[in-house]
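1. predicted model and sequence below, questions to follow.
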Amino acid sequence: MAYDIAVIGGGPAGLSAAVQARQRNKSVVVISGDDRDGPIYKTERIDNYLGLPQIRGPELLERFRKHADSMGVERKTGRALNIMQMNGAFYISIGSDMAQAGAVVLAPGVARGVKYPGEAEHLGAGVSYCATCDGMLYRGRDVVVVGRSSEAPEEANFLQEIGCRVTYVAPREPEGLHGGIPFVKGVRIEVLGEKAVTGVRADGRELSCAGVFILRAAIAPTDLLPGLALRDGYVAVDRDMAASIPGVFAAGDCTGLPLQISKAVGEGLVAGHRAAEYLDKHK
């Protein structure tokens, strides 16, 4: 489906951008994963958000979401996997789905954790970030799911249902994993193989497999959109929150310190405003 603006991330920065764009009568979709993976949801008490002292993180996030819903902001649940630019439009892959937009606001927060050894080298040769996209390639074969998001057990279950032989690796055993899927505790992960994946090493234990699904809560912006300029490891933006690629804006934690809600909301407002202006100028 086509929208004026696609917002990647459903936290304070993303929802602020979406509300601002809707105030300018733009169609907006917010693409984000499970709210439980976000840092605000896990925060018991927030003391420094103006006018709402001592509010619980989940309550504040719910207020933000209700505001966006009341403005007509649409939402797609899932991880944005990549963004392609073609003929003046952006195409965002969301699992096996696709959304189109005239402008993009990046607000995915901070992708926590570096790539595992062997991960980047085997991308497309056994490493995948999406079970519903690539699962059928491994039907009847051994796969490892490295679970680092709340949705990972559901995706592991899906892989089992389509006929993959699944092993689930994570720091702790998750809830909701189907019976018959073995769990292996693992923090230190390494992807093995020369040209293609042949296995995974989890805390020193080797698990043979043809494919590994690494399911994190967030993907780094530069993995989403190659060619995006960085500054000190964060997305480089100007005062209009415009990134280095025309039509792309960014807000919140992904643009750098301080990692605070007030900053995220303010930057989201600017990004949503400027994205709407960008579309008006490029009609």
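-> Yep, it's here.
2. alpha carbons only for contacts and neighbour counts from here, please
-> Will do.
3. neighbours of Leu225, how many?
-> 18 (other Cα atoms under 10 Å).
4. for the closest residue to Cys133 other than its chain neighbours, grab the count of nearby residues.
-> With sequence-adjacent residues excluded and distances taken as Cα to Cα, 6 or more residues apart in numbering, Cys133 is closest to Ser96, at 5.1 Å. By other Cα under 10 Å, 12 other residues sit near Ser96.
5. for the one 4 residues further on, same thing?
-> The burial metric for Gln100, expressed as a neighbour count using other Cα under 10 Å, is 21.
6. likewise Pro153?
-> Pro153: 23 neighbours (other Cα under 10 Å).
7. Ala68 too?
-> 22.
8. the closest residue to it other than its chain neighbours and Ala111: what is the separation?
-> Distances taken as Cα to Cα, 6+ apart put Val19 closest to Ala68, at 5.6 Å, once the chain neighbours are dropped. Counting by Cα to Cα, to the nearest Å, the gap between Val19 and Ala111 amounts to 24 Å.
9. this is the comparison structure:
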Amino acid sequence: MSELRDIVIIGSGPAGLTAAIYAARAELKPLVFEGPQPGGQLTITTEVENFPGFAHPIEGPELMDAMREQAIRVGTEVRMDWIGKVDLSQRPFAIETTTGEVVHAKTLVIATGASAKWLGLESETILRSTPSGAVSACATCDGFFHKGKDVIVVGGGDTAMEEAMYLTRICNSVTVIHRRDTLRASKIMADRALKNPKIKFIWDSGIEEILGVEEKKARGVRVKNLKTGEISEIAAGAVFIAIGHQPNTSLFTGQLPMDETGYLVTDGVKTPIEGCFAAGDVYDTVYRQAVTAAGMGCMAAIEAIRFIEAEESH
């Protein structure tokens, strides 16, 4: 057999690296595959103010570098490879990289996360990387930086309504821009948002451009009415894109149960396959925070450690 590991972790965000830290301290010599976005979604976040232990804001990439260094220091091996195929049909599980290398694992932690869906505008891409969080996919992460401003939320589902409701506590006003004339959100979420005096709606409209690239901070959006073709501009200090997330679970299609969006369906951190665990945004549709992902990584590692110990005691 090719290389055999006690535990392999796919993904290197807060969930994957926390799992690695716990597994390494239990002397399981974890192997982490970093994947296409080393460090996960925090690497595209500017200032992080809500991760415990940091009295002053820390840059997202800096926080993930520190987690990675910690994981390596306690005994984790990190590889930059991408995974092309995973076979969960028998144990040890077979994990094959895109270069054809195969590693077998007694236990597996899936921490591949989820990716925010974006509009695909060039101005959006540029402003996403500004320190001011001018364009963001996380109101909980970046809303605080826009206290007292007029802001925009793009989307019409539950995520968009949650973001809009949250932002009303911090911002002066919230304008929701939606491509349809009715919300896709659940009735209870839609009713709450529609009744909130700080939220206004622009229907049947899509964003053509986010304004403020030259200043490196958002100053508004150019909007097109999809029925009339009319173009207008709306002033705003930040734009929150809330058109959903796509879990990175295609590797496990047909092997693990998923909901209609592709999130893994689990029992806590346990998947239906013994020895295979999940952590973070790959199944979490509720909290989606770095600190909760880290907590789930800890839980997944502890479950994997207990699983191996139980096997070895037989």
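-> Structure received. This one's a predicted model, so the numbers in the text were calculated from it and none came from an experiment.
10. any idea what the TM-score comes out to?
-> The TM-score (TM-score structural alignment, normalised by the length of the first structure) is 0.58; 179 aligned residues with a Cα RMSD of 2.3 Å.
11. all helices for the second structure, in order.
-> 14-25, 60-73, 122-128, 139-142, 158-168, 187-195, 290-313 (DSSP state H).
12. next one: the longest one to chain centre, how far?
-> How far helix 290-313 of the second structure lies from its chain's middle: 20 Å, per Cα atoms, centre = their mean, to the nearest Å.
13. and the second one, by the same measure?
-> Taking the mean of its C-alpha atoms, helix 60-73 of the second structure sits 17 Å from the chain's own mean (Cα atoms, centre = their mean).
14. against which helices or strands is that helix packed?
-> With contacts defined as 3 or more Cα pairs under 8 Å, 6 or more residues apart in numbering; DSSP states H and E, helix 60-73 of the second structure has these neighbours: helix 14-25.
15. what's the angle from the helix it packs on to helix 290-313?
-> Between helix 14-25 of the second structure and helix 290-313, the angle comes out at 40 degrees (axes from the mean of the first three to the mean of the last three Cα atoms, to 10 degrees).
16. over which residues of the first structure does helix 14-25 of the second structure lie when aligned?
-> On the first structure, the counterpart of helix 14-25 of the second structure by TM-score structural alignment is residues 12-23.
17. ok, and for that stretch, which residues are buried?
-> Neighbour counts using 16 or more other Cα atoms under 10 Å place Pro12, Ala13, Gly14, Leu15, Ser16, Ala17, Ala18, Val19, Gln20, Ala21, Arg22 of stretch 12-23 of the first structure among the buried residues.
18. hmm, back to that, highest mean neighbour count out of the helices of the second structure?
-> Most buried of the helices of the second structure by mean neighbour count (mean count of other Cα atoms under 10 Å) is helix 14-25; its value is a mean of 29.
19. what's near enough to touch Gln255 of the second structure?
-> Leu88, Ser89 (Cα atoms under 8 Å, 6 or more residues apart in numbering).
20. give me the aligned partner of it over in the first structure.
-> Using TM-score structural alignment, Gln255 of the second structure pairs with Gly227 in the first structure.
21. next: Lys270 of the second structure.
-> By TM-score structural alignment, Lys270 of the second structure lines up with Ala242.
22. leaving aside the residues next to it on the chain, what's closest to its match?
-> Nearest residue to Ala242 of the first structure in three dimensions, chain neighbours excluded: Phe249, at 4.3 Å (Cα to Cα, 6+ apart).
23. equivalent analysis for Met67 of the second structure, please.
-> Leu17 is the one closest to Met67 of the second structure (Cα to Cα, 6+ apart), at 6.5 Å.
24. about what we covered before: check the gap between the match of Lys270 of the second structure and Tyr278 of the first structure for me.
-> 10 Å.
25. next: Ala107 of the first structure.
-> 18 Å.
26. just Val144 of the first structure next, same as before
-> Distance from Val144 of the first structure to Tyr278 of the first structure, by Cα to Cα: 43 Å.
27. how far away is the nearest residue to Met165 of the second structure once chain neighbours are set aside from Thr175 of the second structure?
-> Nearest non-adjacent residue to Met165 of the second structure, counting by Cα to Cα, 6+ apart: Ala193, 6.5 Å away. According to Cα to Cα, Ala193 of the second structure stands 11 Å off from Thr175 of the second structure.
28. could the buried residues of stretch 12-23 of the first structure go into TSV alongside distance to Phe213 of the first structure?
-> Converted to TSV, the buried residues of stretch 12-23 of the first structure look like this (distance: Cα to Cα, whole Å):
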residue	distance to Phe213 of the first structure
Pro12	29
Ala13	28
Gly14	27
Leu15	29
Ser16	32
Ala17	31
Ala18	31
Val19	34
Gln20	36
Ala21	35
Arg22	36
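29. for Asp253 of the first structure, state which of those residues is nearest.
-> Asp253 of the first structure has its nearest neighbour among the buried residues of stretch 12-23 of the first structure in Ala13, at 8.2 Å by Cα to Cα.
30. what sits against that closest one?
-> Ala13 of the first structure sits in contact with Ala107, Ala251, Gly252, Ile261, Ala264, Val265, Gly266, Glu267, Gly268, Leu269, where contact means Cα under 8 Å, 6+ apart.
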